[in-house]
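**Q** after the sequence you'll find the predicted model.
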Amino acid sequence: MKRRRRKEHEVFSLSFLDAISGGFGAIVMLLVIVKVAEPTVTRDRGIGLENTAITLAKELPELEQRIKSQQQQLADTQNLLALVQRDVTRLAPGAAAARSEREAAALTARAATTIEQRLAVARQELTAEMLRLQAVRPAAANQLVGGIPVDSEYIIFVIDTSGSMQSIWPTVVRTLDKVLNAYPKVKGVQVMSDMGEYMYSQYAGQWIPDTPGRRRAVLQRMASWAPFSNSSPSEGIVAAIRSFHDPDKRISIYVFGDDFTGASVQSVLNTVASINPRGRDGKPLVRIHGIGFPSLFSMPGAGAGAIRFATLMHNLASENGGTFVGLPSTR
């Protein structure tokens, strides 16, 4: 009887080994691929960063220079702004003052123009009225000349010697000569500036004897006489009254001028009224006449001073027995 042979079972067959070999092979291939690729990626990245660093290093000095330039420009701009702000602060008060001065000058010019126009009309009306009165009532001989009484025995001239008057000085000298000629003979003469300064210091407080020679000497000295003046006759008028008033003498003061720069017309009127009282006959001790010269009307904006002078002298003459005459021209 034959022995039955057991069937032998093989644990590791060819198919199983193939599968295992293939799996190991795949793992090995993966490991090889990973190991080979990783240094390549790392090396490539390092090369890129290095190039970027080199490029930035080359550009850095230029960038630093540009930053310094921008900072310098900013500093210059800030300095300029500070200078401009300082100039604005410094010039602001001056600009405001200049604007105020321009506005005040424009207002003064308009006022002066209006005053000059009104004065011209008033002068025309006054001239027409004087002509009418002269035709109706002729002046008595040796009593009225040009509407001014000439009955005084002593005459004092108080003359504005300022620059505006000096500009028409020949006219002033001729007017002085005409007034002297209206008095053929007086007992004494005196000439003072509007500040009270004497033409002849040796005759201070005294009367200059009236002779033809003295009159010529006064006119000759007058041609070059130019003491300081503040364009205000009040000082000279007060000095003349205080130095020469005498109830026993008939005295007249002639004020030559074109401007009044004093603070107040009324204060001058009050001062003169206190030192020039009226005598027993009701007349003031000293007559005060005024002759106004139109020199300021040729100067833009200066006519207001001439108006103040005319106002002062008109009131002084009216209150002190005198007459005020405004000359129509400087010729």
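**A** Sure, I can see it. Numbering: from 1, shown residues only.
**Q** okay, CA-based contacts and neighbour counts for the rest of this
**A** Fine.
**Q** distance of the spatially most central residue of the chain from Gly301?
**A** Centroid-nearest residue in the chain: Glu101, 5.0 Å away (criterion: C-alpha atoms, centre = their mean). Note on Glu101: its distance to Gly301, by C-alpha to C-alpha, to the nearest Å, is 13 Å.
**Q** could you do Ser15 as well?
**A** 132 Å.
**Q** higher neighbour count, those two?
**A** A direct count of neighbours by other C-alpha atoms under 10 Å for Ser15 and Gly301 places Gly301 higher, at 19 against 9.
**Q** pretty sure the more buried one contacts Thr114?
**A** No: Gly301 lies out of contact with Thr114 (C-alpha atoms under 8 Å); the separation is 10.7 Å.
**Q** after the longest helix seen in the chain, which helix or strand is next?
**A** In the chain, assigned by DSSP state H, the helix with the most residues is helix 14-136. Next helix or strand after helix 14-136 toward the C-terminus (DSSP states H and E): strand 144-145.
**Q** which elements pack onto the longest helix of the chain?
**A** Helices and strands touching helix 14-136, by 3 or more C-alpha pairs under 8 Å, 6 or more residues apart in numbering; DSSP states H and E, are helix 303-319.
**Q** name the residues that touch the helix it packs on?
**A** With contacts defined as C-alpha atoms under 8 Å, 6 or more residues apart in numbering, helix 303-319 is touched by 111-113, 115-116, 257-261, 265, 269, 287-290, 292, 294, 296-297, 322-324, 326.
**Q** and the strands in the stretch 151-300 of the chain?
**A** 154-159, 188-193, 251-257, 286-292 (DSSP state E, counting those that start in this stretch).
**Q** nearest to Thr55, of those strands?
**A** With C-alpha to C-alpha as the criterion, Thr55 lies closest to strand 251-257 of the strands of the stretch 151-300 of the chain, at 92.6 Å.
**Q** take the one below as the second:
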Amino acid sequence: MKRRERRLVPEISISFLDVVSCGFGAIVLLLVIAKTVESTAFEQSLNPLNGSIKQLQQQLFSLRGETATLNRELLSREEQLSDLKTRIARLQEQLASVEKQRDAIAQVDTIERDKLTLALQVLTEEMERLLGDQYRRKNQLVGGIPVDSEYIVFIVDTSGSMFNFAWPKVRREMINILDIYPNVKGIQVMNDMGDYMFSSYRGKWIPDSPGRRNAIIKTLANWSPFSNSSPVEGIEKAICAFYSPDKKISLYVFGDDFTGGSIKQVLDTVEKINRSRRNGDQLVRIHTIGFPVHFLIQNGRAETAIRFAALMRELSYRNGGTFVGLNSLK
């Protein structure tokens, strides 16, 4: 019985060691497998992170570049704004200076005007005292222009050069002429072709009144019918329509150039129209106002302007009027 027990002990010991060895091997194998899996998973998790970091870095660099560009633009705009503020301040100073000078000049003009008005009143009273209340000059002149007429007709060149470059001056000159005729019996406005400003007064006199004078000046601002830059038609129609032996009439011809043919032919035609068949007297006075448009604008037609001046000077001389050549459009 003792021999059997000794045989069994080693067998049992060997089996136990085998089990222990296998278990230890299994543990080692599990550790190796687990480490390999963890390493692979970690590497896989690092790859997306590396891509995201690179993308974020690129976006950061791009934003830094855009920020630098915007900062430069902002600095440039701030410099421009500073320059504009400086210019505005300078212009405001100049405007204040000009307004101050204007006010000073206006004050001086008012004082001088009052002095001249007073002097005129004193001289007029003295003249009336010496000559009597009934005395009237046969030929009243203002600025060298006879102003003894009771009816006035404006014949205005409405060509493009006049309308585009001289129209404000035309308006002022018409106002000046109306001012030296404070009271007339009739007014009419035509263009150089003989077209009426107011068709309702075709062939009729416009009664003089402050309201009608204002209407003429207001309508003139946008009045530009077709024109051939020759006053012959307008003068002829004005004389034929309005001449009357019992009326003193003056024509005022406004223009800047003459594009017609013979100057002599125009003079002869007007002289024939404006002469009485009975005694050869002039039917109406013809005054002419020359506007220097073509001497002041670029590519102006100086030759036609010179021809106009020559024509108007002789035309007014032959027809009892005065030629006024302006030297500015201001």
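**A** Right, received. Where do you want to start? These figures come from a predicted structure and were not determined experimentally.
**Q** ok so, going back, mean neighbour count and distance to Ser274 of the first structure added to the strands of the stretch 151-300 of the first structure, as TSV?
**A** What follows is the strands of the stretch 151-300 of the first structure, written out as TSV (neighbours: other C-alpha atoms under 10 Å; distance: least, C-alpha to C-alpha, whole Å):
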stretch	mean neighbour count	distance to Ser274 of the first structure
strand 154-159	25	19
strand 188-193	22	21
strand 251-257	25	17
strand 286-292	24	12
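**Q** can you lay out those as a markdown table showing distance to Phe228 of the first structure?
**A** Listed next are these as a markdown table, based on distance: least, C-alpha to C-alpha, whole Å:
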| stretch | distance to Phe228 of the first structure |
| --- | --- |
| strand 154-159 | 11 |
| strand 188-193 | 8 |
| strand 251-257 | 14 |
| strand 286-292 | 19 |
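**Q** hang on, Leu285 of the first structure packs against Ala273?
**A** No: applying C-alpha under 8 Å as the test, Leu285 of the first structure and Ala273 come out as separate, 10.5 Å apart.
**Q** those two: who's more crowded?
**A** When Leu285 of the first structure and Ala273 are compared for neighbours, Leu285 comes out ahead with 25 against 15, by other C-alpha under 10 Å.
**Q** quick one: contacts for the counterpart of the more buried one in the second structure?
**A** In the second structure, Leu285 of the first structure lines up with Leu283, judged by TM-score structural alignment. Residues near Leu283 of the second structure by C-alpha under 8 Å, 6+ apart: Ile239, Tyr243, Ser244, Pro245, Ile249, Asn274, Arg275, Ser276.
**Q** and if you look at Leu131 of the second structure?
**A** Not one residue lies near Leu131 of the second structure by C-alpha under 8 Å, 6+ apart.
**Q** distance of it from Thr124 of the second structure?
**A** 10 Å.
**Q** next: Ser161 of the second structure.
**A** 43 Å.
**Q** who's more crowded, these two?
**A** The neighbour count for Ser161 of the second structure versus Thr124, taken as other C-alpha under 10 Å, is higher for Ser161 (18 against 12).
**Q** who's in contact with that one?
**A** Ser161 of the second structure sits next to Asp256, Val293 when contact means C-alpha under 8 Å, 6+ apart.
**Q** now do the same for it: its match in the first structure.
**A** Counting by TM-score structural alignment, Ser161 of the second structure corresponds to Ser164 in the first structure.
**Q** next: Ser224 of the second structure.
**A** Alignment note (TM-score structural alignment): Ser224 of the second structure maps to Ala226 of the first structure.
**Q** contact partners for the residue nearest to its match when sequence neighbours are not counted?
**A** In this structure, Ala226 of the first structure finds its nearest non-sequential neighbour in Thr161, 5.6 Å apart by C-alpha to C-alpha, 6 or more residues apart in numbering. Contact analysis of Thr161 of the first structure by C-alpha under 8 Å, 6+ apart lists Ser193, Asp194, Trp225, Ala226, Pro227, Phe228, Ser229, Ser231.
**Q** of those, which is the most crowded?
**A** Asp194 (30 neighbours).
**Q** trace it over to the second structure, please.
**A** So, by TM-score structural alignment, Asp194 of the first structure is matched to Asp192.
**Q** tell me the contacts of that match?
**A** By C-alpha under 8 Å, 6+ apart, the contact set of Asp192 of the second structure is 155-158, 227-235.
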